[in-house]
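> here is a sequence together with a model predicted from it:
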Amino acid sequence: MFLLSYIRSACHAIQAQGLKVIVIVAGCSCFVFYAKGQTTLPGYYKTDKKFNDELKQIVADVGLDSMFNVGDDGTEKISLAVIDLNGKQPVFGGVYYDNFIYPASVYKMYVAMEILKQVDNGKYALTDPHIVASPNDVDRSREISFDPRPLIMNNDTVTVNYLLDLMITRSDNSAANCLIDIAGRPNINKTMAAYRWAGSEVTRKFLSRKREDPGYDTVRSTETCALHAADFMYKIQNNQLVSPWVSMQMKALLGRQLDNTKLSPGLPAKAMFYHKTGWWSYYTNDVGIVDDGRIKYVIALFTPVREEKVRPRLKELSGRIYDLIVKRNTIKNSPR
């Protein structure tokens, strides 16, 4: 009890300085780590002031360039990143892209990365069975009502691959909790650190703190920023996320996303959107790769606005960003 009390006090002191806190539990020991979120733009991206200015104007026009009330958490702003993939060098633009915000279910994609990495390394196979154990079986209704697959329950035996598909395509919380246990949070975050995504560590399962594993019941909630999420998608698109196999498996999963209620309505029907959505309370998010056969780009958007209020704005923003990418590349490729 004294140790947990000490850790709790230390975490509060560290967070008061604006730093990220990570608690790793190993046996009877707890380890507290802290670091500022990594927000330096990688050197492989090109920047374009005009592109940034155009994105800022779109955000302002749709009413998302504000501080929004998020209840007991105070106020929060969006985090947006867009990567134009149509030239020799990717062009990065964004609005508050370095702002860390609650990602809701979007961070399940980080969990999937580590699972696929471990499969790729031969630790286990996608076809290996896993027995679901409480309290991981938290879902009492399907996140996607029209998906016919039943809820997974305590003592069910399912494969790793089945859990992956449920977690990404239906955003199943029970599947995510199982996979977080299989992957191991320290392992997930070691891989995150290798890609310089400090601040986006997976700290929590998708269950209440009172049901969390010892040592994880007092850690900060998971956060991420548009920069890290967009960079994740960029690596998938270029087969650079861990390995080509992992990248292609991730893209296949993201391409089967069943929630198409956020950025998808603003895209033309011919466009393929490989993406992961997330929603909870005040937060509504969508991150992915858009490819219509002519143009392709990455978009990562996190908003502190309830879904029922933000959906029309997401549709408009998505459509206008698609048109902007088309315009940029039509002008760039037109005869002089």
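Great, that's in hand. All values reported here derive from a predicted model rather than from experimental measurement.

> CA atoms for contacts and neighbours, from now on please.
Noted.

> check contacts around L164.
A112, A175, A176, L179 (C-alpha atoms under 8 Å, 6 or more residues apart in numbering).

> work out for me the element it sits within.
For L164, the element it lies in under DSSP states H and E is helix 160-169.

> roughly how far is that helix from the heart of the chain?
For helix 160-169, the separation from the chain centroid amounts to 16 Å (computed by C-alpha atoms, centre = their mean, to the nearest Å).

> in that helix, what counts as buried?
For helix 160-169, a neighbour-count test (16 or more other C-alpha atoms under 10 Å) marks V160, N161, L163, L164, D165, L166, M167, I168, T169 as buried.

> show me what the helix or strand just after that helix is packed against.
Sequence-wise, the next helix or strand downstream of helix 160-169 (DSSP H and E) is helix 173-183. Contacts defined by 3 or more C-alpha pairs under 8 Å, 6 or more residues apart in numbering; DSSP states H and E place helix 173-183 against helix 108-120, helix 160-169.

> next, count neighbours for the residue nearest to R185 when sequence neighbours are not counted.
Using C-alpha to C-alpha, 6 or more residues apart in numbering and skipping the chain neighbours, the partner closest in space to R185 is V202 (6.4 Å). Residues near V202, counting by other C-alpha atoms under 10 Å, number 24.

> take this one as well and set it beside the first:
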Amino acid sequence: MEKYMEWKEKIKKIISQSEGQVCVNFYDLDRKEGFSIDGDKKVLSASMIKLLIIAELMRQVSENKFSLSDKITVTEVMKTGGDGILKELESNHHFTIKELATLMIIVSDNEATNVLIDFLGMNNINQMAKNLGLKETYLGRKMMDTEARKNGYDNYTCANDISLLLKLIYQEKLINKEASQLILDILLKQQQGERLQRYLPSDIKIAHKCGDLNNLENNGGIIYLSNKTYILVVLTSGISNLKGKQTIGKISKFIYDKLGE
């Protein structure tokens, strides 16, 4: 634990070189210990909230409310801007719930996300956060809902909450073993990068989810090395998106290098 406290102080120095706010949670899954820096601080989640949505999705699947193979017709009225590919397709395609969940995670598809929020129920999703013991994670609006944002509704999380979600997935305790394995499999197919893996070797295996808004970059994941598995969550705000990605990358590279010593 002592060496991790040394790492924590060195990461604080990396953070001090950056403007804005940076929240960190590191957890060694083998030694079952770690540290956080402002890990309990409530921040805008951006697309990190989609981890909570897929957790609630799998809860309802586990209670046989529907099957992942059930299909939803995506209509014109469901069109949503921002990240994703559904907005570029013709309307009235039929997608399985698993396909929508996969798109929500691996390309952060906002249209798929909003379809699932309506399908699952926002209240149910927020109850899931409470049931999991998440402290600051809350879904206050759908994706790209600018009116809701103007009226003070938004989506929040903290680094410690994201770390807990990832820990439960890794330990196969998020809902159940089958649900955890399915979510992990989807996270491993993540298509968005340039953050945790920015300065790491290209063959490093990472199961992760990221999110961004103007001047905000978030990323959290399970990182698999040949001799070590760990969780790293870095949430940045108040700095340019490029510098946010670079800061996440620098902290990730620092941890990677230290574990390789």
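Looks like it came in fine. None of these values were measured; they are calculated from a predicted model.

> residues in structure 2 aligned with the helix holding L164 of structure 1?
The aligned range for helix 160-169 of structure 1 in structure 2 is 97-106, by TM-score structural alignment.

> what about G87 of structure 1, how many neighbours?
By the measure other C-alpha under 10 Å, the count of residues near G87 of structure 1 is 11.

> sorry, wrong one. I was asking about T127 of structure 1.
12.

> before we move on, back to that, so can I have TSV of the contacts of L164 of structure 1 showing distance to G63 of structure 1 and neighbour count?
What follows is these, written out as TSV (distance: C-alpha to C-alpha, whole Å; neighbours: other C-alpha atoms under 10 Å):
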residue	distance to G63 of structure 1	neighbour count
A112	33	25
A175	35	29
A176	33	26
L179	37	24
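
> same list (those) but as TSV, adding distance to D231 of structure 1.
As requested, the contacts of L164 of structure 1 are arranged in TSV below (distance: C-alpha to C-alpha, whole Å):
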residue	distance to D231 of structure 1
A112	16
A175	25
A176	22
L179	23
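
> tell me the contacts of the counterpart of Q60 of structure 2 in structure 1?
Using TM-score structural alignment, the partner of Q60 of structure 2 in structure 1 is Q118. Q118 of structure 1 makes contact with Y124, A183, according to C-alpha under 8 Å, 6+ apart.

> give the aligned equivalent of N124 of structure 2 in structure 1.
Using TM-score structural alignment, the equivalent of N124 of structure 2 in structure 1 is N187.

> so who does that match touch?
Listed by C-alpha under 8 Å, 6+ apart, the contact partners of N187 of structure 1 are E114.

> and it, what element?
helix 185-194.

> so which bits of that helix are buried?
R185, P186, N187, I188, N189, T191, M192.

> for the fifth one, which non-adjacent residue is spatially closest?
Here the nearest residue to N189 of structure 1 in space, its sequence neighbours aside, is E201; by C-alpha to C-alpha, 6+ apart that works out to 5.4 Å.

> the one you found is in contact with S221, isn't it?
No. At 9.5 Å, E201 of structure 1 does not count as touching S221 under the criterion of C-alpha atoms under 8 Å.

> hey, where'd the helices end up in the stretch 201-336 of structure 1?
Using DSSP state H, counting those that start in this stretch, the helices of the stretch 201-336 of structure 1 run over 226-237, 244-254, 307-333.

> mind putting these into CSV with mean neighbour count and distance to I78 of structure 1?
Putting the helices of the stretch 201-336 of structure 1 into CSV (neighbours: other C-alpha atoms under 10 Å; distance: least, C-alpha to C-alpha, whole Å) gives the following:
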stretch, mean neighbour count, distance to I78 of structure 1
helix 226-237, 25, 9
helix 244-254, 19, 23
helix 307-333, 16, 12
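
> I'd like those as TSV, with distance to S9 of structure 1 appended.
TSV is the format used below for the helices of the stretch 201-336 of structure 1 (distance: least, C-alpha to C-alpha, whole Å):
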stretch	distance to S9 of structure 1
helix 226-237	29
helix 244-254	39
helix 307-333	35
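
> out of everything not next to it in sequence, what's closest to the one in structure 1 that sits across from D38 of structure 2 in the alignment?
Using TM-score structural alignment, the partner of D38 of structure 2 in structure 1 is Y96. In this structure, Y96 of structure 1 finds its nearest non-sequential neighbour in S79, 5.0 Å apart by C-alpha to C-alpha, 6+ apart.

> aligned to that neighbour, what sits in structure 2?
So S79 of structure 1 corresponds to C23, using TM-score structural alignment.

> dump the residue contacts of that match.
S36, I37, D38, G39, K41, C158, A159, V233, V234, L235, T236.
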